[in-house]
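Enquirer: I'll drop the sequence and a predicted model, then ask my questions.
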Amino acid sequence: MRRWLLAAAALGAAVFAADRALPPDLSRLTAGVEVLDGQGRTLSVLPVPGGTWRLPVSVADVPPHLTAMLIAAEDRRFRWHPGVDPVALARAAVQWVRAGRVVSGGSTLTMQAARLLEPRPRTLRSKLIEIARALQLEARFTKDEILGVWLTLAPQGGNLEGLRAGSLAWFGRPPAQLDAAESALLVALARRPEALRPDRHPEAARRARDAVLLARAAGAGAVNADERALALAEPVPARRLPMPRLAPHLAREVARGVAPGARIATTLDRDLQRAAEGLAQEALRGMPDRAALALVVADVETRQIRALVGGSFGVESRAGMLDLTRAIRSPGSAQKPFLYAMAFEAGVARPDTVVSDIALRFGSYAPENFAREFTGRVTAADALRQSLNLPAVALLQEVGALRYAAALKAAGSPPRLPPGAEPSLPLALGGAGTTLRELVALHAVLGDAGRAAPLTALPGPPAPRAEVLVPHAAAAVAGILVQPFPGGGPQGIAWKTGTSWGGRDAWALGLDQRHVAGVWVGRPDGTPIPGLTGRSAALPVLARSFALLPAAPRQPLHVRPAAQPFAEAADRLRLLFPMPGAVLAEGAGPVTLRATGGRRPLTFLVDGAPLAHERARREAAWTPPGPGFYRITVLDADGVSARSELRVR
């Protein structure tokens, strides 16, 4: 007896050592990535390298009647055997001897899972290896985990593997939503995936499906008689559907670097995304050759992206793989609202301030209006609505180009200047690069009480807000821009267009109480499109984008009477320059520190040391002694302080 126990122990040790030395190869379980919308619905799937559509599937992902059918059709004793069914193997051996050929393989679902993990030629040696691997799988995994291997790898025709890929390709929905007939077809298809493809061999596919329903699954109680009758009457799919590919640019972005088989939740709305892509495709049909269109819709409060069209998807000659929402382009006049809000905040102008739109030179710079005409004397509000260039440049001269550039950076839209260039007056007219995503986030500031935050496509807690404008200055500009869309459209939308030099970029940005949206039209390679303007090309798409948004009540943006905001803004002590994150080049010479609000006299300090200046004034001159970080503080007569940090490099 002892000898037998020792022999058994030695055998067990040998089996354990062999199992550890030659573990099952699980590398084929590597799966593609699935991108979901905010409600957990499939937006897009990405294949594994090589182009195979394989997505992870667990027992929890499929309806109970599917697993019942699978077990009834393939391995009735699956829940009880240790990976190998001696009864089935014996029956298969007897049939082989009598018929002289293989009648049934005797494979359990565990053995099938082993074969799917490590495909081999169908030989006796392969069968023995499958048996050994099946025993290993049973020792390592639960029954449901083994079923998950089968569900993930079962062939479904062509380059489809697994029931999630099969369900999406043949029925256009995830496996959890399959009915009895659809489940039976996928179970049958795994046996002979090419011979039973319903798009090529519909009659063979129907017979195989019905065999699963009638001969085996029904007897095991997987479906009742009524369900079976309905299932038998269903047609098989006549064609293979394209795999989900909504928001392809964003899908590639969020899938970059994630683990294989991941399911990534986003903030997008599938219905809105589909409608936005359809709108973009329709709009492109009437545009010049090689034009492309990008679109972003986001929530003002959370900055979560609801829809994103990265380019003219599906038309490779127009946009291809480029995500044009991230392309750096000239904004034209699309940033003017932020400049006007800064001017209102600094007290340089008010909405009713009369400004001059006449031919002026600013040193060697002589800007012109888009129409090459001048309007004369207009209010600042009208100058903004009409997008007049001369008043904008004059306001920037008062605000300061360096301060304006620093404010744009603090708001998440840093101006991209040529190497070595310093911020200057052309910034007022789009003389630096930005992106559509940044412009949309910049316009959201106007609807969020002057607070800046980046857009996001991933769920999570809101990003910290940075107050870059006083609330009333932001609201005043938003109110100025509330105007009807030319040709009609939703009401209560604040919108602004922009056109870059030479007709290379056309922009339209808009917001209401809930949403902010932006549209860009142009050519991906930056070549001009004669006659292209934001008003003619991008604005109609923006109006139709707001018409797509949920039908919940949308209140128009509201602006308080003009006197009140600026009185309140003037009372609050703030540093106008430097703004948070400001950067200066070493050797740039003296700079002017500026403050607004508070009760004079004011005291300016650098790293705690006061500067000599006329204390009745709200500015002080200072020359940085060298590169480094400097803490700038201003104190008013009541001891209220405001601080910012400046970097010199």
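Expert: That came through, no problem.

Enquirer: please make it C-alpha for all contacts and neighbour counts, starting now.
Expert: Will do.

Enquirer: residue boundaries of the helices in the stretch 201-350 of the chain?
Expert: 202-211, 225-233, 248-255, 270-285, 336-346 (DSSP state H, counting those that start in this stretch).

Enquirer: so of those helices, which one's packed in deepest?
Expert: Stretch with highest mean neighbour count among the helices of the stretch 201-350 of the chain: helix 336-346 (a mean of 26; mean count of other C-alpha atoms under 10 Å).

Enquirer: make sure P484 is indeed in a strand.
Expert: No - applying DSSP: H, G, I helix; E, B strand; the rest coil, one finds P484 to be coil, outside a strand.

Enquirer: second structure follows, compare the two:
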Amino acid sequence: MSRASTTFVDTKQDVDGRDKPGHDGAGKRRIIRFAAAMAVVLLAISGAFAGWVASLGPLPLEQARKVSTSIVDRNGKLLRAYAMADGRWRLPVDAKTGVDPGYLKLLLAYEDRRFHSHRGVDPLALGRAALQLMTRGHIVSGGSTITMQLARLMEPRRERSVYAKLRQMVRAIQIERQLNKDQILDLYLALAPFGGNLEGVRAASIAYFGKEPKRLSLAEAALLVALPQSPETRRLDRHPEVARAARDRVLERMVNEQRVTEEDSVQAKAVSVPRLRKPMPILAPHSSDQSMATVKDTPVIKLTLDAGLQKTLEALARDRAIAQGPNISVAMIAVDNESGDVLARVGSSDYFDERRAGQVDMTRAVRSPGSTLKPFIYGLAFEDGFVHPESLIDDRPIRFGSYAPENFDMTFQGTVPVRKALQLSLNVPAIALLDRVGSSRLSSRLKQAGGNLVLPKDEAPGLAMGLGGVGVTLQDLAQLYAGLARLGTTKPLREIMIAKDERDPMRLMDQAAAWQVGNVLIGTPPPENGVHNRIAFKTGTSYGYRDAWSVGFDGRITIGVWVGRPDGAPVAGLVGRTAAAPILFDAFARTGKTFAPLPKPPKGALIAGNAKLPVPLRRFRPIGELVRTGSDQAPRIQFPLNGSRIDVDRSNDGQFSAMPVKVAGGVLPLTMLVNGIAVGEIGSRRQRLVEPPGPGFARLTVIDATGAADTVVIRVQ
């Protein structure tokens, strides 16, 4: 009985399988097979997911970083921006320095409060959004992070699906691996849509508020936070009330989260929203266009201009052009004397005025300069030492061959000091000095200093160039006048900021001569609105009343003004003194800075009245007119003759051989000068061998013991 019972029990255990031999091995094998199958499935899913991620390709960062080209001034202020090729406005943003910190705090609190801690995806935000959707039946808050929104902006898609959201999450993780948080925020702030063709917080702030987003009110900040969520349905120029309601919801939520006080919220809600877009800034349009043509593929081009001064002078030019009459335009340029940087350039009175050819840059247009070249004639005369500001000079009818210059008012002043002759812009004294200085020498010296004079085709420099018979641009005139302020050296004008400035100074005239010119010009009687002895300036009027000029400088800045018709038509009564000079003095007054004094006289500058000048300097005498002292005959250069061409042999090393100079008359000892530099004395034989300075024009001067002198100009070849 016991044996049968034992057999029954064993059979049951076998049926239950509890003690069946090999059972543990079979179970383990099933588990292993299941795990292996799951691993294969997971591996397949992982492989497929990895393949899908790989199929997405690299992040389109290069395309996302494309922005509108921005032209900024020397301090980084926006002068002008150019829309992208597809018409969108997208301006680069630096969140740290270019955006209101209050706006950034509001944005992150509303859109992504854990922005600085998550890795692209915020599981808590996603879970909260899903729970709100299930419990309330509609979207209360989104689960997308700033990085996920950036991913969507980089690869815009219309559909809203699980696939699209998954793609954003993957891209967000990739973005976080390649960019730091500051770069992500900058890129988001540049790409976020604000309605129409506005992208980025800078474009939106400028278009809606007319200012950079550096300082925003609470109402403005809340509005900019609300717009990107639904930019088209909240466009301010189409749906301002919808935009206002969205802004108010942002404020309410911030109050609920205790980030904004109730009082501040109420005040912000009371502010109306803009209903119209403001135009993008277009300061310095001509300079901007020129820089765009010069600098390629650069998102931000920095100019030397000062936005404040540029805006002031543009307004002045516009107002004065309207006052001058129809079709008349005004151009101005302001240059820093020390650096040669262009601080303001107004190419026309109105860039968009077709009647005034507004898009033509008249600061670069070649026009007749009138009398504005006269100071350089006097400067070279001072440099050569045959005249002084206190010397006397005749203003009488005179003829140079077939050319008989006349003064603007058709009268003559008689004998006047050289200082007065320049201040009154008398024509006859200027031409007499130019005849002695030499037209070719004046032309080559101005060209050497950066002033490109344009002569009629196949025409050589002549005396008429002293009265405007030549072409020049306003910017070249400004560069030359700045050279007077710099005591004789010019610097090429610079308008585009570059890392390394390699401009070398160029010689205009010696220091003493440049100072003497400035000292004379500062005494020129100013126009009715001007202050005496503050600005050294000169006016000019071209032939036929086509161009009115005024160029002046103080110790800090040089400003040039042109008034006329861009088409070159004459304008009755258009005179530099009445049309351009008042604008010049207004421009100086509106720079916002006090007048800077001119430089002090340099060493070697002769400061004396006429009576105390050396005898040869007391009165200017044209070439060939002898100076007599007592009963002695003044010295006279017999060879070479004035105006002659001298062929001089060259040695093997290229040096010119000496040429003979013969002198008659004069009281010994006789001093010989070549181009104003003493080269020795001439003995009793009254002749000497002189080494020419090189090919080109040379000025030979002989001075005797009494101070009597004679000068000839020759051409060495």
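Expert: Structure received. Everything numeric here is computed off the predicted structure, so don't read it as measured data.

Enquirer: which among the helices of the stretch 201-350 of structure 1 is found nearest to R28 of structure 1?
Expert: Closest approach to R28 of structure 1 among those is made by helix 248-255 (19.5 Å; C-alpha to C-alpha).

Enquirer: just give the closest residue to A381 of structure 1, not the sequence neighbours.
Expert: In this structure, A381 of structure 1 finds its nearest non-sequential neighbour in P351, 4.7 Å apart by C-alpha to C-alpha, 6 or more residues apart in numbering.

Enquirer: that neighbour: which element?
Expert: Using DSSP states H and E, P351 of structure 1 sits within no helix or strand.

Enquirer: could you pull up the residues touching it?
Expert: Going by C-alpha atoms under 8 Å, 6 or more residues apart in numbering, P351 of structure 1 touches 344, 379-381, 476, 480, 562.

Enquirer: try it again with 10 Å
Expert: Counting by C-alpha atoms under 10 Å, 6 or more residues apart in numbering, P351 of structure 1 touches 340-341, 343-344, 379-384, 473, 476-477, 480, 562-563.

Enquirer: how far away is G340 of structure 2 from K311 of structure 2?
Expert: Per C-alpha to C-alpha, to the nearest Å, G340 of structure 2 is found 20 Å from K311 of structure 2.

Enquirer: follow-up on the earlier one: what's the match for the residue nearest to A381 of structure 1 in structure 2?
Expert: In structure 2, the residue matched to P351 of structure 1 (TM-score structural alignment) is P389.

Enquirer: and what of R140 of structure 1?
Expert: So R140 of structure 1 corresponds to Q178, using TM-score structural alignment.

Enquirer: isn't that match up against R119?
Expert: No - if you go by C-alpha atoms under 10 Å, Q178 of structure 2 and R119 don't touch, sitting 11.3 Å apart.

Enquirer: for the two, indicate the residue with more neighbours.
Expert: A count of neighbours by other C-alpha atoms under 10 Å puts R119 above the other of Q178 of structure 2 and R119, at 17 against 12.

Enquirer: any idea whether the more buried one is helix, strand or coil?
Expert: coil.

Enquirer: quick one: contacts for it?
Expert: Taking C-alpha under 10 Å, 6+ apart, we find R119 of structure 2 in contact with 145, 147, 172-177, 181.

Enquirer: one more: G694 of structure 2?
Expert: Contacts of G694 of structure 2 by C-alpha under 10 Å, 6+ apart are 648, 654-656, 715-717.

Enquirer: show me the longest helix that occurs in structure 1.
Expert: helix 2-21 (DSSP state H).

Enquirer: which other helices and strands contact it?
Expert: Judged by 3 or more C-alpha pairs under 10 Å, 6 or more residues apart in numbering; DSSP states H and E, helix 2-21 of structure 1 is in contact with helix 124-140.

Enquirer: buried set for the helix it packs on?
Expert: The neighbour-count check on helix 124-140 of structure 1 (16 or more other C-alpha atoms under 10 Å) flags 127, 129-138 as buried.

Enquirer: before we move on, what about stretch 82-102 of structure 1?
Expert: For stretch 82-102 of structure 1, by 16+ other C-alpha under 10 Å, it's 82-85, 88-89, 92-93, 95.

Enquirer: again, but for stretch 405-423 of structure 1
Expert: Quick answer for stretch 405-423 of structure 1 (16+ other C-alpha under 10 Å): 405-416, 423.

Enquirer: please apply the same query to stretch 327-343 of structure 2.
Expert: Going by 16+ other C-alpha under 10 Å, stretch 327-343 of structure 2 has these buried residues: 327-337, 339-343.

Enquirer: do the same with stretch 541-557 of structure 1
Expert: Applying 16+ other C-alpha under 10 Å to stretch 541-557 of structure 1 flags 541-543, 545-546, 548-549, 554, 556-557 as buried.

Enquirer: before we move on, back to that, which ones among the buried residues of stretch 405-423 of structure 1 map onto helices?
Expert: Per DSSP H, these map to helices at 405-410.

Enquirer: any chance of the residues you listed in TSV, plus distance to L66 of structure 1?
Expert: Shown next, in TSV, are those (distance: C-alpha to C-alpha, whole Å):
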residue	distance to L66 of structure 1
A405	61
A406	60
A407	59
L408	56
K409	55
A410	55
